[in-house]
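1. Prediction below, plus the sequence it came from.
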Amino acid sequence: MDCPTCGKSLSTEQGMRQHHTKVHDESLPNRTCSGCGTAFYDPKARLEFCDDCNPNAGEHNGNWSDAKESAACNRCGSDFEYYPSDKDGVYCSDCVEAALGLLPENPSERGERVTVECGHCGSELEVRPAKLEQRERGCFCTLECYGEWLSENVVGPDHHQWEGGAIDYGQRWWRIRRQALERDGYECQQCGVGADELGQNPDVHHLEPVRSFDQPADAHTMDNVITLCRRCHRHAEAGSIAVSPRDEK
């Protein structure tokens, strides 16, 4: 499947979509409007209509600019406009502003925060003290940083997929790994991101886990390995994405 922007050929539609989002910084349409037939992108892939055809948009939306209603302020008597809801308008904005400090504190106001460093990249972020106490592994600025930290620190018996001691991959592994990278053009075969974009060589993933073989060397065959970026590799190991051999794509 070819990328509509750069023409790069990807083996799967999912890989092509991920490639377009990462490389071209734009998500491809994933929905077709039931009203006008226009293709559009919805992050959750749930919407039935585009913005122009949405029956809940425009005058049908309670927050539509022309849907405001007028009322007299209960305090100063001046007329003001408000968006209709299940409650009638009571006070104008001037009276509300004048009452600041006299009303009870808003429980949703920003509470105390402390500055900590991301456990992986060292970037500063602000968190509530209570949340800091709950995070035994520390705090992270993004899920990607948390995933990288897990890959580096949650290993051996601490890993949820731990099944025993270390496996000696042997010298053959490094030769097969290099050949797989060369065969796959140093690009992730799931999303299409390459070594230049990653800033390092991608990983090489065993389709059939090494532990399922009596001899680890038997797992190191070209038809049992595939190049994946670190992100796709984690998803493949967790079983959240299906990775097929190259000859099945």
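-> In hand now; what should we look at? Since the structure is predicted, the reported quantities are computational estimates derived from the model, not experimental observations. Numbers count the residues shown, from 1 in each chain.
2. C-alpha only now, for contacts and for neighbours.
-> OK.
3. Can you verify Glu126 is assigned to a helix?
-> No: under DSSP: H, G, I helix; E, B strand; the rest coil, Glu126 falls outside any helix and is assigned strand.
4. Number of residues surrounding it?
-> For Glu126, the number of neighbouring residues by other CA atoms under 10 Å comes to 15.
5. Quick check: it touching Val114?
-> Yes: contact criterion CA atoms under 8 Å: Glu126 and Val114 qualify, at 5.4 Å.
6. Now do the shared contacts for those two.
-> With contacts taken as CA atoms under 8 Å, 6 or more residues apart in numbering, Glu126 and Val114 have no neighbour in common.
7. Spell out the residue ranges of the strands in this protein.
-> 31-32, 39-40, 69-72, 79-82, 114-117, 124-127, 203-206, 225-228 (DSSP state E).
8. okay, the ones you listed, which one's buried deepest?
-> strand 225-228 (a mean of 26; mean count of other CA atoms under 10 Å).
9. Run a quick neighbour tally on Ala238.
-> Counted with other CA under 10 Å, Ala238 comes out at 12.
10. That one and Ile176: what is the separation?
-> Using CA to CA, to the nearest Å, one gets 23 Å for the distance from Ala238 to Ile176.
11. ok, structure two:
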Amino acid sequence: MEQESGVVAQLCLPLAAAEASSAQSETQGRSALCAHCGAKVRLSAWLQDTGVALHYCDTTCRQAWARTEESFAVRLDHGKARRRRGGNWQIQAREARYRDECRCQECGVTEKEMGQRLHVHHKIPYRRFHSNVEANKLEHLVSVCAACHQRLEAQLRRELPLFAADP
């Protein structure tokens, strides 16, 4: 489960991951329509409980939708994220997930249930800090699933409009 590559950036599980889930979650899950192309997306039971309204059949559709949606104009360049977050980011992110017992601190889903690593969210926007050492302190980090991460970031953009885009 633990991998050193960048965090997978997606808002919901793609259809392929949903189909790869157990037969039990398929029978308990329901379907939704992809927000971009309208294709049917199977939702696992835990994802239904998150309250996320937007779903995508894959990362390509999510990215295409984000390019056309004005409120999602701010994009993260995950290829450079490790450098931007500082040399201690990977260690601190791993420590945060370990501290949180690999469980989303918002909805309670585990990495094992999701089949992928949790995201690590800065409670205070990273750019508010003067150093990565301060920004990446464990007290400023929380482990969340992709769906909850999306919701937390959108909430921050609404509450702190000055921090919606990099300066």
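-> The structure has been received and is ready for your questions. What you see is a predicted model, and the numbers here were worked out from it, not measured in a lab.
12. So which residues of structure 1 form helices?
-> 13-24, 93-98, 129-134, 143-153, 171-183, 195-198, 230-238 (DSSP state H).
13. out of the strands of structure 1, nearest to Asp158 of structure 1?
-> strand 203-206 (21.0 Å; CA to CA).
14. Find me the equivalent region of that closest one in structure 2.
-> Mapping strand 203-206 of structure 1 onto structure 2 (TM-score structural alignment) gives residues 119-122.
15. Would you mind pulling the contact partners of that stretch?
-> Here stretch 119-122 of structure 2 has contacts from 7, 93, 96-97, 135-136, 140-146, 149, using CA under 8 Å, 6+ apart.
16. Quick one: map Val225 of structure 1 onto structure 2.
-> By TM-score structural alignment, Val225 of structure 1 lines up with Leu141.
17. surely its match meets Glu95?
-> No: assessed by CA under 8 Å, Leu141 of structure 2 is found out of contact with Glu95, at 9.6 Å.
18. Would you mind confirming that Phe140 of structure 1 makes contact with Val116?
-> No: counting by CA under 8 Å, Phe140 of structure 1 stays clear of Val116, with 9.2 Å between them.
19. residue contacts, the residue nearest to Gln14 of structure 1 when sequence neighbours are not counted?
-> Spatially, and ignoring its direct neighbours in sequence, Gln14 of structure 1 is nearest to Cys191 (7.2 Å; CA to CA, 6 or more residues apart in numbering). Counting by CA under 8 Å, 6+ apart, Cys191 of structure 1 makes contact with Leu10, Gln14, Gly15, Met16, Arg17, Gln18, His19, Cys232.
20. since we're on the closest residue to the last one other than its chain neighbours, how many residues are nearby?
-> If you skip the residues right next to it in sequence, Cys232 of structure 1 has Gln190 as its closest partner in space, 6.9 Å away by CA to CA, 6+ apart. In terms of burial, Gln190 of structure 1 registers 26 neighbours under the definition other CA under 10 Å.
21. what does Gln190 of structure 1 align to in structure 2?
-> That one, Gln190 of structure 1, aligns with Glu106 by TM-score structural alignment.
22. Surely that match touches Cys148?
-> Yes: between Glu106 of structure 2 and Cys148 a contact is recorded at 6.6 Å, counting by CA under 8 Å.
23. who touches both of these two?
-> By CA under 8 Å, 6+ apart, no residue touches both Glu106 of structure 2 and Cys148.
24. show me what contacts Lys80 of structure 2?
-> Applying CA under 8 Å, 6+ apart, no residues contact Lys80 of structure 2.
25. and the gap between it and Cys148 of structure 2?
-> For Lys80 of structure 2, the distance to Cys148 of structure 2 - CA to CA - is 23 Å.
26. now do Glu26 of structure 2
-> Counting by CA to CA, the gap from Glu26 of structure 2 to Cys148 of structure 2 is 21 Å.
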